[in-house]
Each structure stands twice: as structure tokens, then as C-alpha cells.
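1. model this:
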Amino acid sequence: MNPAAVILCFSLVYGTCKGARYEEDITIIGAGIGGTYTGWRLRNKGLRVGIYEYSDRVGGRMYTRRFPDAPDLPIEFGAMRLLPEEHLRMMKAGNELGLHFVPFNEGLGKIPNRTILFYRDTHMTTFELGGTHTPYSLRPEELRNPVDLEQYLSETYSNYNGTDPKTELFTAVTHDGVPLYQQSYKELIQKTGISKEAYNYIIDSSLFHDDVFDTQSILRFPRSRKNTTPHITTSRLPPVVTVSEGMDSFPKGFMKQFTSSNPFRHRYFRNRQLVKISRSKRGKLKLKFKRTRTINGKTIRTKRSFKVYTRNVILALPKVPLQNIRMPVSSNARFQSALNSVTDVKASKIFLVYDYAWWLYGPMNFTYTHSDLPYRQSFHWGISRTGKAILLISYADFEDPLFWSQLQQRGKVISKRNDDTRVTDQVVKHAHYQLSKVYNINFTHIPKPVDGMMFVWEMYPFKGAWCVWKPGSRWYDIKNFLTKPFLFNNIYIVHGYWGAEYRTWGEATLKAADDVLSYFKLSSYLT
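-> Next up, the predicted model:
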């Protein structure tokens, strides 16, 4: 083996080789979809590139697991679906990686004939919502489908048209002349004068709660007027798809091709946390790392450290880890303001495995449910070739994940593993009780699950499953600034947190990566 390689390996793995000075052309921090895609696109440039990951897992928020009893049905704790018409980079990359796109049967939720709704102890179909059966004390003008109600509010109380969203989102105003982007959704709704019952109706019927309170109103309120030109579909695929191999096949596929394309110049190091960026006497960026350890899914920092010297550093990280890195410019007010323009949103998913799909055999055999109860949404995930059935029994965000997180700490573990994805009998008890009301069956008639896994996006380094913009944020200005926030430092940021067009989706991160890669003379992936 090359002696230099031995020194490199010993120094980085054990952090004890004082004399070695390891230099890279580009150092990427984070092995999620953004970091791995960035390395993948740089794989043929002949550069020395390293990717460093805080945990022991490639994927970030693309987090796929499998049950031993149903190995052919990957479950997704993070990203689980794609929109072929909009996520063009993801679709192109998936095809290049050899992945297989298949329909995501529940789409974006609330598909008629597949859905039962349950609000205020009342069962409804999607066709009944907004009719006389709606269990809210609404005024006559409010008694309509919530989508139509919000359309009415947008058209009545703002001048937004939707013909040029990129511009209009930041120029449109409410009837009192205040720009939409400067207001929270809650503030704006109160200005419309609708009843409190109508506001509760909008909240309860929303699939997610991240954008109905104090977040920026333009995430939700503006609706294109009905006379605008409709979108023309060009894809031959269904409107919503997933990947049969699992969504983490994207980052894992990127990483595999990145490392294999040049094993001597492309390296991946797990369990490394970047804690400081400074400038060396030679003008290179000096990166200080701490070694970490991951045990049963939980990652902790150790005292052992090492240094890497680099010409460029690309930070493919969410907000909180970025804020925790010490760097000469970290006190820059504009930089901190840009990072703080978004708020993390907690979310949780609970998957249970059963001997049969009991939810398909009762009086209400619907494959998707939505409710004002803490479980919020449930999805028929599928029936394995082994005969076992998987139910995504709860998908919740905002305030409800705390409820499930607390239950995860109580009771007896029923899962076949006791790591950070464990499920307890208390989780099962409360989930079954809520679903028994929705499916209108006796609580005791729901069979015991044979296995379960859950995940709550609340721990470091993520602190949330996605993010939302705060009022007053000008998306495109912030996004462009954060791409390369410091003129005289080769520090770049790649993350969909501050994406504009494709907020919260993987596509936003790939777009952010393409913007950074333009500094390295790489054209857009879509070119």
C-alpha cells in the first residue's frame, strides 16, 4: 500500500497522526441527498474530494428501512414520493442510477373513493366535505370545500393572480395594502374576518399543520385565480411516484458511484462532525472535526479530533448544524438572519406490521384516512409477498409528534429491535384506539401487530423533517445569498431548507447543489 495512504487512513480514523497534513480540493459536509449528489456530479472532474458524515448512515432525510417479515416493502421515515412533472432532476438522476419508479398509490392524500375523513367524531367522504354534513358551525359563505374556501379568501382579500408566481408572491398585497410575504397565515386569516369555526375547519382538514399558524402566508394562502391557464401534463408516469428500491437508493447510489469512480481521490468518512472552519497560514481552509459514535441509532460526539485542509468546503447541512460550526464569519448578521429565516417542523411516522390487512375488511375499507386526532393520517402501505400487511398508521407533524415521542418512551417494546425506531405497546394502544374510531370498529377487534417501527424527526442534527419560511423572508434573495455567503471564503451551502420553488422536496436540494456547482464550471444537470 502507498505509504501516504497509510498515513491518511491512520490519521483520519484514529486522529492521532500529528505530522500528517491531509489536503483536499473540495470537502463536502453531510452525506444526505445534497452532499452525495454534489460528490456524484464532481466524480469525473479529477479532484480530490471527501464527504464527511455526522452519523453512520448515508441518506439524511431519505431514510429507508425494511421489516424482516416484509422485506420487499421498504418503509420510508423521510421522503417517500416524487412528482415527475416537477422533480426533473430527481427523475433524471433516478433513471441514470437505474432506479425503478412505481406509482405511489395514495398520491398526495385525499383521493376520492380511497379516503375516509373523520373530524369531530363525524365520518365524511371527500365529496361530503363542505356540505350540510360538515360538523362545523359555518356561515353560509363559509360552507364549502376547504380548498374552495381558501380559493375564495385568496381571490377576495388579495390581488394575487398566479400568472407569474415568482414575482407575484413578493408583490401581491392584501386588501389593506400589506404585502402577503410579510404576513403570517394566521394573521392574514384573521384579517379576512372569517369565523373562528371556519379557521378551525381549515386547520383540521389540512393534511399538515406546518403552514396554518405563524409561518409565512405565501406558503399557502395565495391561490391562482380560476381563469389562469391550467398546467398541461407531459409525463407518461403517474402524477405521484416512489422508488421500488427505497428512496435512500438515491443518496446510496450517488455515494457508490462517487467512491468507485476514483477510490484514491474520492473518499467517504462516516462519524465525523465538523466543528470549526478557520484559515491556515498557507491560505487554505482548515477544518476541525470531532469523531462521533453511533449506537442504536443515536450519535454522540467524542473528544477525539483531527484536521483536514481544503481549498473549498461545501456545507450540505440543515440549519442547526450550520449554526453550530465556528467560523470566522459566523457572527455576520446577514448570514445569521438568512439561516434563521426558516423554522424546523417536527414530524413522525409509525409503521406497523400485521398478519393481515384488517383495515380492508371492516365496514369502512378505505386505504387512506385523515382526521383531527393525533395520528392525523394513515396509509395502506401494502401487502408483502410473505402475506404480511403494513400500515403507516400515523403520519403527523407540528404539534402531534411530541405526543408519539413521549409514548415511545413508555411501556413494553413490541418491535423486533430496540433502537431509535422502536415501538412500544403504549404507541400501539393509542394508535389502535384512534383508528378504531375512524374505521368504526371495536378497539379489541384490531389484531396485535407482529412488528413495528417509528421515527420522530426531532433530534440533532435534523431537529425537524422539513422547514417553513418565517414572515418577511424573500426566498430568492436568501437562497442566492446562501449559495456562497462570503465573498472571500470558498464556503458554499447546499440544502433544500432555503429552496424556493421546491420547498421541502429533494428537488430543492439538487437545485441548490447545481447552483453551487456552477462555481466549479459544471452546468445545470438539466442542461
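2. From here on, just use CA atoms for contacts and neighbour counts.
-> Fine.
3. The one helix or strand residue 50 maps to: what's the following helix or strand?
-> Assignment of secondary structure by DSSP states H and E places residue 50 within strand 49-52. Stepping forward along the backbone from strand 49-52, the first helix or strand reached (DSSP H and E) is strand 64-67.
4. Counting neighbours, show which residues of that following strand come out buried.
-> Within strand 64-67, the residues scored as buried using 16 or more other CA atoms under 10 Å are 64, 65, 67.
5. Another sequence for comparison is provided below:
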Amino acid sequence: MTFLLFIFLLPHVTCTWPGLWPEHNHEDDCLDVAIIGAGIGGTYTGYRLRNRGLKLAIFEYSDRIGGRMFTAQIPTVPGTTVDFGAMRLNPKEHTFLVRTARQLGLNIVDFPLNYGNRNETIYYLRGRHLLPDELGGPKTPYNLRPSERLSPGDLLWKLYTENTNMSGLAYPSESEIYTIYTRDGYPLYTMSMDNFLSRYASREAYSYLRDALVWNHATGRFGAQIGLDFLTFITDSNAPDDLKTVQNGLDQVPKRLLSAFVRASPRHSVRLNHQLTSMRGRPGNYRLRFHPTRTVAGYTKPTLLPDRYVCARKVVLAIQKDCVEKVNFAPYQSSEFRRRIGAVIPIQAQKSLPCLPLPLDRLQQCE
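-> Here you go, the predicted model:
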């Protein structure tokens, strides 16, 4: 699932803004809770608060509900859906999500773990189509070293077994992972995937693994030991055999949560195409500034419309940490906040673009 950062800004005093608010804003207009983000975190927050007699609003940067739970319909194959972000769950680990989905009346169905018929599965790498059995062969469009001309999974396994003290005969247990050291003497659990690959693989091999494996775990800032968990997952003999999903796509969960939220009270609202740019105030008395956006063909951009201001007694940020960092709010500028938020690594949907460098008073949502 997705990693979301929740920051609860503490409660309740009053709601007056002498000299700051437009004249039509009054204390009665103040929201009890402003929820930023209409992904699984924001919609679930609204769902849990829906029957408490509060005035609530959920604000979303784009025109779409679900965030990283992004399900698309295939126009040429009616009734067929594709999940581009969160797509499956393990009932033994994701008990909370399974229980919530069932409470919402959603059907939990099997998710067969396979990679399709190998004769029908095609990779598209650097402008070239390849069958799975061709990966690592002469048609692979990467300048790999002779020792790197392997399938992506085999290459990753080779890099681990040849450059650490782990055995090449079996996957390490969870406790054994913390006894693995590189041949240079570094504990594996202290390294990122990027750090590990930069030491023991060519740059072309890095690109090959990133492109062919697709998963975030294969490269990037994730801990190098996570790559071992990833390998156990993609190996049929070790992968869970009871994976499930939600019928018609996992985005049915946030959509049902939002539907229940809206139906619960006429005081609840959902405001799409609202980009949070700054926050001011103190607990119980926050002033939020939003910039209107417009979504066309799935792309959301700022507009030239004037900013809008909202009063809220509490605020919940249910957005990715990279975007939280770009909110103009004084407490977020502290070194302690920066240090703590740096330990959070977001996971994005496959459709996502990275947050662009923006002025501090502009927030770009990464879904």
C-alpha cells in the first residue's frame, strides 16, 4: 500500500482573523477539520469522523479520488480494470484494509500471482520489444558487462550472492538479513539500493534493473535488504499464494469511503482541484490558502484564478511527504522537522511524476 504522512495539528480555541480574512469570512464558516488529500488516508479520515457532528471538508489537488489507489478502465475491453498503484493485498498482513473493505460492502477476490503467459508477455525497453526469455540476451538494449547479461531477477540475485557473505543456496531469514555484510565490510541493512548498486553494478545494469523490474524496490533510496524481500516475492516458490484484491479495482475503497462521508451530513463537502499552498495560525485557529487547479486528460496544473482562503480549527495532511515539505508553514522549517521527515520514503503510483522544484509557497501533490 501507500506510505502516507499524517500530521494532526492540535485543536480548538477560536477562529478569528482580524485584518487577514476577506469580509465575508466569519467564525461560523470555520471548518472543524480540513482534510488535505483524497487518497486512502484522507478519505478514511473523513469516514472515521463523519458521524461526530463536525463540519468537515476534504480538499484534493486533482479531480480524481484515490491517490495511489488508481484504477483505470480499458476502453477496448469493457469490464476490464487495471490498477496502476496499489493492486493487491495479503489478508494475513492487511487485516485492517480487508475488514474496512468488507464493511463498505466490497467483494474481496483472488489475485493470482503470475506474470502472464510467457509467450504473450512483452517488455518494451528503450524502444525495443522483448519476450521474457530474451531479457539479458543479445537483443537486450543495454551495454551490460558479460557477467551482467542475465534476466533481471537472476542479475539481482547474482549481485547479492557475489558481493556479500550470504549463501547462494537459499534466501536468508528475516533475522539473518541483519548479519549480512558486503565484501567491503558494510552491513547491508545500512545501505540503500542505490548505494549497493553503485558499488557492484554498472550504470547500464542499474538502468536495466530499474526499467525491467519496474518496482520501486529494485533501485532508489529503499534499503538494500528490501531487495531480498522483493526477490522472494517474485520467485514463484516463495511468493504468497493467497493474495487478494478488491473486485473492480482497489480504488473502490477510497471511493466508497468518500461516498459514506458525503452521505453522513450536509455539513460535509469535497473540494476538488484545490492546491494547498500555505498555512498560518495556531492550534484551533488555522488559515489555509488554496490555489485553484484544472485537470485536463489526467494532467493537473495551476490556473490563473485567485487564491481561496479557508478557516479550520484542525488540519489533517494526508499527502505524500515530498509534498508536505513544500507547504509554507513556519513549524515545517525547523531542523528537527526536516530531520524527522527525511526518514520517510514515499511510494508513488506508476502513473506519477515527481514533485517539481517549486517556490516554498507552492505545493505540488504527488499521487
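6. Could I get the TM-score for this pair?
-> Remark: TM-score between the superposed chains equals 0.68 [TM-score structural alignment, normalised by the length of the second structure]; 326 aligned residues with a CA RMSD of 4.4 Å.
7. Residues in contact with the strand holding residue 50 of the first structure: which ones?
-> Residues outside strand 49-52 of the first structure that contact it (CA atoms under 8 Å, 6 or more residues apart in numbering) are 24-31, 35-36, 39, 265-273.
8. Would you check the span in the second structure matched by it?
-> Structural correspondence for strand 49-52 of the first structure: residues 56-59 of the second structure, per TM-score structural alignment.
9. ranges for the helices of the stretch 251-400 of the first structure?
-> Secondary structure of the stretch 251-400 of the first structure (DSSP state H, counting those that start in this stretch): helices located at 319-324, 333-339.
10. Next, find the distance separating the residue nearest to residue 10 of the first structure when sequence neighbours are not counted from residue 11 of the first structure.
-> On the basis of CA to CA, 6 or more residues apart in numbering, the spatially nearest residue to residue 10 of the first structure that is not a chain neighbour turns out to be residue 17, at 6.8 Å. Note on residue 17 of the first structure: its distance to residue 11 of the first structure, by CA to CA, to the nearest Å, is 5 Å.
11. of the two, who's got more company?
-> Neighbour totals were compared for residue 17 of the first structure and residue 11, and residue 11 leads with 21 against 15 (other CA atoms under 10 Å).
12. number of nearby residues for residue 280 of the first structure?
-> Other residues near residue 280 of the first structure come to 12 when the count uses other CA under 10 Å.
13. doesn't residue 307 make contact with it?
-> No. The pair residue 280 of the first structure / residue 307 is not scored as a contact, 11.0 Å apart, by CA atoms under 8 Å.
14. Find the residues that touch each one of these two.
-> Overlap between the neighbourhoods of residue 280 of the first structure and residue 307 consists of residue 286, taking contacts as CA under 8 Å, 6+ apart.
15. quick one: stretch 123-133 of the second structure to chain centroid distance?
-> 27 Å (CA atoms, centre = their mean, to the nearest Å).
16. post-alignment, the strand holding residue 50 of the first structure versus the second structure, mean distance?
-> Comparing strand 49-52 of the first structure with its match in the second structure after superposition yields a mean distance of 2.6 Å (mean CA distance after the TM-score superposition for the first structure).
17. secondary structure class for the aligned residue in the first structure for residue 156 of the second structure?
-> Under the alignment (TM-score structural alignment), residue 156 of the second structure pairs with residue 150 of the first structure. Classification of residue 150 of the first structure by DSSP: H, G, I helix; E, B strand; the rest coil places it in helix.
18. Next: residue 7 of the second structure.
-> strand.
19. quick one, what contacts it?
-> With CA under 8 Å, 6+ apart, residue 7 of the second structure has these contacts: 315, 316, 317, 318.
20. Ignoring the adjacent residues along the chain, who's closest to the match of residue 156 of the second structure?
-> Counting by CA to CA, 6+ apart, residue 150 of the first structure lies nearest to residue 221, which is 7.0 Å off, once chain neighbours are set aside.
21. list the contacts for the one you found?
-> Listed by CA under 8 Å, 6+ apart, the contact set of residue 221 of the first structure reads 150, 154, 185.
22. what's next to the one helix or strand the second one maps to, contact-wise?
-> The one in question is residue 154 of the first structure. Assigned by DSSP H and E, residue 154 of the first structure falls within helix 146-157. With contact meaning CA under 8 Å, 6+ apart, helix 146-157 of the first structure is reached by 129-130, 142-143, 160-161, 174-175, 192, 201-202, 205, 221-223, 225.
23. hmm, 10 Å instead?
-> Applying CA atoms under 10 Å, 6 or more residues apart in numbering, the external contacts of helix 146-157 of the first structure come out as 129-130, 141-145, 160-161, 173-176, 188-189, 191-194, 198-199, 201-206, 220-226.
24. In the following helix or strand past that helix, which residues are buried?
-> Read in the C-terminal direction, the helix or strand following helix 146-157 of the first structure is helix 165-168, with elements assigned using DSSP H and E. Neighbour counts over helix 165-168 of the first structure (16+ other CA under 10 Å) mark 165, 168 as buried.
25. I'd like the distance from helix 165-168 of the first structure to the chain centre, please.
-> The chain centroid and the centroid of helix 165-168 of the first structure are separated by 24 Å, computed with CA atoms, centre = their mean.
26. neighbouring contacts of that helix?
-> Contacts with helix 165-168 of the first structure, where a contact means CA under 10 Å, 6+ apart, come from 159-162, 171-172, 179-181, 218, 222-224, 475-476, 500-501.
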